[in-house]
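Trainee: Sequence and computational prediction follow.
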Amino acid sequence: MWTLRRASLRLSTSQGLNAGATRASAVKLVPITVEENEAGIPQSRQITHSRFLSADTFCRTGRVSLKFAVGTRELSSQAGASSTKVDDDDLEGGLSELEIQGSNDESDADLSDEDEDGGKPVDEMDLSDADPTKKKSQGRRTQSELFKAIANAPGLSVDSALNKWVEHGKELSRKEILLAVRELRRRKMYGRAFQLFQWLESNKKLEFMESDYASQLDLIAKLRGLPKAEKYIESVPESFRGELLYRTLLANCASQNNLIATEKIFNKMKDLDLPLTAFACNQLLLLYKKLDKKKIADVLLLMEKENVKPSLFTYRILIDSKGQSNDIAGMEQVFETMKEEGFEPDIQIQALLARHYTSSGLKEKAEAMLKEMEGENLKENQWVCATLLRLYANLGKADEVERIWKVCESKPRVEDCLAAVEAWGKLNKIEEAEAVFEMVSKKWKLNSKNYSVLLKIYANNKMLTKGKELVKLMADSGVRIGPLTWDALVKLYIQAGEVEKADSILHKAIQQNQLQPMFTTYLAILEQYAKRGDVHNSEKIFLKMRQAGYTSRISQFQVLIQAYVNAKVPAYGIRERIKADNLFPNKTLANQLALVDAFRKNAVSDLLD
């Protein structure tokens, strides 16, 4: 159990005090009703009867108990700050969306690791081991013959492949099944994994446990959407409707940035008296870090009240949140508290600290952290080279990048090579990047994600001809062209000033492949149309983002309204649209709304026209 330290917050008299709020039975998130203030801006009105503290209520509380000493007032004041360019922040090395893992082992990855099915990379469900104390094996993966049979089956003939497997008397043990599922998930072959579970269930070849139902639920959420996944729970035997099943759904809601659904499932877990875990709280923290930082403090209060001990991942989220808010002192305070609680910083936390030090101009602190990450013998710690290469490139240290690369060069790994390509590209050393890429392409068979590293470099440097040649090489080599490549290709044309061509390419790609483009791909085109004041095309892209399943965010509305500002035309009904999406304008958006209001016509202007 973690002891709590009292942290007193001094609030302005305009905020007021509500000392009784902290004594409320704070166990649930509450629905928010919306009203407009005098300026016509939607604001939240919280119902606080024996419910989880709202952000507004929390801000009015005079004294708060937080062991983290995270500077709650600062977090609350950043409400909406992270809404702008959310994806760009994460793509530059923030924390990833968290997948459900049966082992309770929460890890993170760079969000740049997008897959070509358009989904964001999230750590896969490892349902074979429910013991959170066991470490993942660092050895070579066990090859699954069953996986090969399923993966090689043409089209929708997974059932036939499985029937043949049984007819030939091959083993169909739980271990073999779990190995196959793990490999299918790792390769994002969710459809085939789902067909496997359906076949196992219909042919009664596996006695289903809660972990199997949870795995199937996760696949349904990915393939058919959250409503279907929630409906599926009703078909699961009641004895298996436990915490693992619901947290699987919770994590899928959070990974899709669906705030309403996430809070709904969180509340339902509480209603069902399911255990409140750090995992569940971390889903909320991840989501609030992106969409509404002021609510982070609410989750921490709930964790303290319910005596939920934070995990290492909890501290990663808090450190990243403080870093994104440029509160370096607060970030360091969270880091020190983490160590006091007995947690040793891992490579992800050290990289986060170095990244935020760099972005804040604290280069000496960043370099000191990198030296600590490197250790005494880099050859023995070669697994950290890829991270070091990227971070030294962020600092503009070409000599350090060259030094690290020389350590890797004698015995390179794919990830080291691609990190070197990325690092050289960031340093505008295109020839060096191309040389490393040529070496790696001769040594290994590359996928579209690997090619996208060089393609992004060409886009950033407006090298349209080379970018087109690289895409042609990918196609000639049989590499699958999907959302990740589309993203790089769209940005390549945008950098060359050809936004209509970028829009056309994306439209054709969607028609041909029926895959979901990345959020950042749409946003890049939307931003270009907005800069031109092209309201028609801006609204068209905004609608396409909705149709693709992306929940509206403050960042999208900011870009869309900027199109109206640049066109100097009023945006009629925009406030109602924002309210309908349960969004609340931050300061930037409020200022934009005021600007477009100035373009409204009145009776006098009509007469003059």
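Mentor: It's in.
Trainee: For the rest of this, base every contact and every neighbour count on C-alpha atoms.
Mentor: OK.
Trainee: From A354, how far off is the residue nearest to A261 when sequence neighbours are not counted?
Mentor: Nearest residue to A261, sequence neighbours excluded (CA to CA, 6 or more residues apart in numbering): C253, at 6.0 Å. Remark: distance between C253 and A354 (CA to CA, to the nearest Å) = 30 Å.
Trainee: Please apply the same query to G139.
Mentor: The gap separating G139 from A354 is 29 Å, by CA to CA.
Trainee: Between the two, which has more neighbouring residues?
Mentor: The neighbour count for G139 versus A354, taken as other CA atoms under 10 Å, is higher for A354 (27 against 6).
Trainee: OK, contacts around the more buried one?
Mentor: 365-367, 369-370, 391 (CA atoms under 8 Å, 6 or more residues apart in numbering).
Trainee: For L515, state which of those residues is nearest.
Mentor: L391 (32.6 Å; CA to CA).
Trainee: Run a quick check on A524 versus L489, I expect a contact.
Mentor: No. The pair A524 / L489 is not scored as a contact, 11.3 Å apart, by CA atoms under 8 Å.
Trainee: Which residue of those two possesses the greater neighbour count?
Mentor: Taking neighbours as other CA under 10 Å, A524 and L489 compare with L489 leading, 25 against 18.
Trainee: For the helix or strand hosting the more buried one, which helices and strands make contact with it?
Mentor: Element membership for L489 (DSSP states H and E) is helix 483-495. When contacts are defined as 3 or more CA pairs under 8 Å, 6 or more residues apart in numbering; DSSP states H and E, helix 483-495 sits against helix 448-460, helix 464-476, helix 499-513, helix 519-532.
Trainee: Just want the most central residue of the chain.
Mentor: Centroid-nearest residue in the chain: E97, 3.6 Å away (criterion: CA atoms, centre = their mean).
Trainee: this is the other structure I want to compare:
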Amino acid sequence: MSPLRRAFNPFWIQRFRVGTSQLETARCLLKKCNSGCTGLQHIMSNRFLYLTRFFNTSWDSPGLLFGTRSFASQAGTKSSGEVDDDLEDGFSELETSTISDIINDSHSVQGNENNLTSELDPFEEDADDIGMDEPQDELEISNTGTDDSKRLLQKTVSSELYKAILAAPGLSVHKVADKWLEGGREVTRSGTASTMLNLRKRRMFGRALQLSEWLEFKGHEFGERDYASRLDLIAKVGGLQKAENYIANIPKSFRGEVVYRTLLANCVSVGNVKKAEKVFNKMKDLEFPISSYAFDQMLLLYKRGDKKKIADVLLLMEKDNVKPSLFTYKILIAAKGQSKDITGMEKIVETMKDKGLKLDIGMKALLAKHYISGGLKEKAESLLQEMEGADIKENRHACQSLLPLYAALGKADEVGRIWKICESRPRLVECLAAIEALGKLKKIEEAEAVFDTMSKKWTKLSLKHYSALLNVYANHKLLDKGQDLVKRMTDSNRHMGPWTWDALVKLYVSAGEVEKADSVLQKAAEQHRMRPMFDSFMAIMNEYSKRGDVHNTEKLFHRMRKVGYVSRNRPYLSLVLAYVNAKTPVYGFNERMKADNIIPHGALATQLAQVDPFRKTAVSDLLE
């Protein structure tokens, strides 16, 4: 990892609440740095810190409280109207990898989940590619050594059990499963694992949790990954505290790194910095051999907020001899891209190549996106050509990334060319990408045509697919068209979820109907007992903030906290701007941020100073 420390020289040590041993370690390391240091963390930070634990930053230093918390480039400060970079980069949650790590052990249906796509519930939010009539073209089936007949049997068993659970929404899963057994059917580990995976993919966490409880009640043997899966479901259904309490019920022999990293991932997914650091420290105290997955979680956590601590995580990785994963590098590339530090981003890529690692399509797309946002169009175009390769037909998997990127460059002809390659036998992901791209280019009718093509090929679309077109309408303030589409969705008995709520919220906000957007989001969350997306809250909150409506901005802020969105700068920035626009001083704001482990920087620090009731002005100095 040492070549990645060459980009920056350290010049200060951040103060932490630590004991004598940690301070001594920091002093020794500072001396070591003065003699010359190299490593990954120097690309990511302008300071050097080497501790064996994570601690809350001290608040008694004005320089630290209001100092810049961005990268050395000091660029890329977020504004109140900025979209969530985590969502754009695909880092809002690591749920996919969490599920994979927890479930897909040697006894699970490894590589077989792709065979289940035809059985997806069409009415559940976030359903993946459904109704595939040509799976050999649509899916990339991994070779697990399972013969076709065994795969077909696993698929049939899991599909029947899954359908039985879906067909009885009024009954508990326990009763459905008991009835399943009474019918003389066998419950196999591979079958239940497939069913569990399907329930998770549809975000039916409550039913998945009931199935897990039933399996344990019936005496099915549980291993560490089974307990970790239960923990993950408890966290999603009941919250972090219940999940943390559940660990005491897990047999000590199964209370290992997989269990704790699952809890860690859930802490990170809701942005709870304090709990995430507590869990990570617990893992260190228990002397688990911590995997790169746990470190990636911490990198993801600090990428969203306190980017200065990214260097700390990298130092701990080096100390523990944990090699960066491809996902580690992707997080670092995204972090540098967000800060507009293109040079640092390119150095990370160079280090990857020096290590013999190759950029995949996703990384190239991520780089191209940040080149575009940084105004480096020629570099972006070069990457897109590299993604296409000699023949785009042979690199068909790149099309879904190329469509929105060419649209971001304003190249309508290139979008048309790529879509023409896909049009005769389109895949769902390509249709979604085309709708997004055509929406960016303001080609509304063409986006609608792609949606119609998608609707005809796959008759049972999920709400995520409807939301793609709904977002286009929202972005272009086409309220009437959006309302007509929503009516089509409700007429088709589509039960709405977070993706649809988000599109509806943005639709009403763009039309200036903020109160309607607020009402829709609140009613949807109460009726369906599901957590809305972070950006849904922010879209409404930012509008109230612009109006100087402190009351409603505070109300949204507390609703966000209630569902678990804490320890982020953006809600606090929006809240401060509400006070600024209302020309109202705010009291006790520093204490509120301290409680959430928020350190104001950039725009937040600037705006906070404006509403400080005790700040000195030229007039106040004369009157003293």
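Mentor: Great, that's in hand. Keep in mind that what you see is a predicted model, and the values were worked out from it rather than measured.
Trainee: care to give me the TM-score?
Mentor: After superposition, the two chains reach a TM-score (TM-score structural alignment, normalised by the length of the first structure) of 0.84; 554 aligned residues with a CA RMSD of 3.3 Å.
Trainee: circling back to that earlier point, tell me which residues are up against the helix holding L489 of the first structure.
Mentor: Helix 483-495 of the first structure is contacted from outside by 114-118, 448-449, 452, 455-456, 458-464, 467, 499, 501-503, 505-506, 509, 515-518, 520-521, 524-525, 528, using CA under 8 Å, 6+ apart.
Trainee: Take the residues you listed and, keeping just the buried ones, write it as a PyMOL select command.
Mentor: Applied in PyMOL, the following selects the buried portion of the contacts of helix 483-495 of the first structure according to 16 or more other CA atoms under 10 Å:
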select buried, resi 114+115+116+117+118+448+449+452+455+456+458+459+460+461+462+463+464+467+499+502+503+506+509+515+516+517+518+520+521+524+525+528
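Trainee: Quickly find the element holding the alignment partner in the second structure of E434 of the first structure.
Mentor: Per TM-score structural alignment, the equivalent position to E434 of the first structure in the second structure is E448. Using DSSP H and E, E448 of the second structure sits within helix 444-457.
Trainee: picking up where we left off before, the residue nearest to A261 of the first structure and F266 of the first structure: what is the separation?
Mentor: C253 of the first structure sits 10 Å away from F266 of the first structure, going by CA to CA.
Trainee: corresponding residue for W180 of the second structure in the first structure?
Mentor: Aligned by TM-score structural alignment, W180 of the second structure pairs with W165 of the first structure.
Trainee: tell me, how many neighbours does that match end up with?
Mentor: Residues contacting W165 of the first structure under the criterion other CA under 10 Å number 17.
Trainee: re the thing from before, kindly state which residue of the second structure is aligned to the residue nearest to A261 of the first structure.
Mentor: Going residue by residue (TM-score structural alignment), C253 of the first structure aligns to C267.
Trainee: mind listing what its match touches?
Mentor: Applying CA under 8 Å, 6+ apart, the residues near C267 of the second structure are 240, 273, 275-276.
Trainee: Equivalent analysis for G497 of the second structure, please.
Mentor: 124-125, 463, 524, 528, 530, 532.
Trainee: how far away is A468 of the second structure from G497 of the second structure?
Mentor: A468 of the second structure is 14 Å from G497 of the second structure, by CA to CA.
Trainee: The residue nearest to the centre of the first structure -> the second structure?
Mentor: Matched to the second structure by TM-score structural alignment, E97 of the first structure sits across from E93.
Trainee: wouldn't that match be in contact with S269 here?
Mentor: Yes. Look at E93 of the second structure against S269 with CA under 8 Å: they come within range, at 5.1 Å.
Trainee: What does G223 of the second structure correspond to in the first structure?
Mentor: So G223 of the second structure corresponds to M209, using TM-score structural alignment.
Trainee: Its match: neighbouring residues, count only.
Mentor: Neighbour count of M209 of the first structure, defined by other CA under 10 Å: 12.
Trainee: Check the one 4 residues further on too.
Mentor: Using other CA under 10 Å, Y213 of the first structure is surrounded by 22 other residues.
Trainee: cool, R425 of the second structure as well?
Mentor: In terms of burial, R425 of the second structure registers 13 neighbours under the definition other CA under 10 Å.
Trainee: Look up how far T84 of the first structure lies from the aligned residue in the first structure for it.
Mentor: Matched by TM-score structural alignment, R425 of the second structure corresponds to K411 in the first structure. When distance is defined by CA to CA, K411 of the first structure is 41 Å away from T84 of the first structure.
Trainee: try V499 of the first structure
Mentor: With distances taken as CA to CA, V499 of the first structure is found 22 Å from T84 of the first structure.
Trainee: Tell me which stretches of the first structure form strands.
Mentor: Assigned by DSSP state E, the strands in the first structure fall at 6-8, 32-36, 42-46, 63-65.
Trainee: Assess the claim that the match of E434 of the first structure and L470 are in contact.
Mentor: No. Here E448 of the second structure lies out of contact with L470, judged by CA under 8 Å, at a distance of 10.2 Å.
Trainee: L395 is in contact with L427 of the first structure, correct?
Mentor: No. The criterion here is CA under 8 Å, and L427 of the first structure misses it with L395 at 9.4 Å.
Trainee: Who has more neighbours out of these two?
Mentor: A direct count of neighbours by other CA under 10 Å for L427 of the first structure and L395 places L395 higher, at 22 against 19.
Trainee: Per the alignment, the more buried one pairs with which residue of the second structure?
Mentor: By TM-score structural alignment, L395 of the first structure lines up with L409.
Trainee: And that match, how far from I444 of the second structure?
Mentor: Distance, L409 of the second structure to I444 of the second structure, using CA to CA: 18 Å.
Trainee: Then E554 of the second structure?
Mentor: Applying CA to CA, the value for E554 of the second structure to I444 of the second structure is 36 Å.
Trainee: again with K457 of the second structure
Mentor: Separation of K457 of the second structure from I444 of the second structure (CA to CA): 20 Å.
Trainee: now do E93 of the second structure
Mentor: As defined by CA to CA, E93 of the second structure lies at a distance of 31 Å from I444 of the second structure.
Trainee: Run a quick neighbour tally on the counterpart of E277 of the second structure in the first structure.
Mentor: Under the alignment (TM-score structural alignment), E277 of the second structure maps onto E263 of the first structure. The number of residues packed around E263 of the first structure, counting by other CA under 10 Å, is 20.
Trainee: What of E526 of the second structure?
Mentor: 10.
Trainee: for K242 of the second structure, same thing?
Mentor: K242 of the second structure: 14 surrounding residues under other CA under 10 Å.
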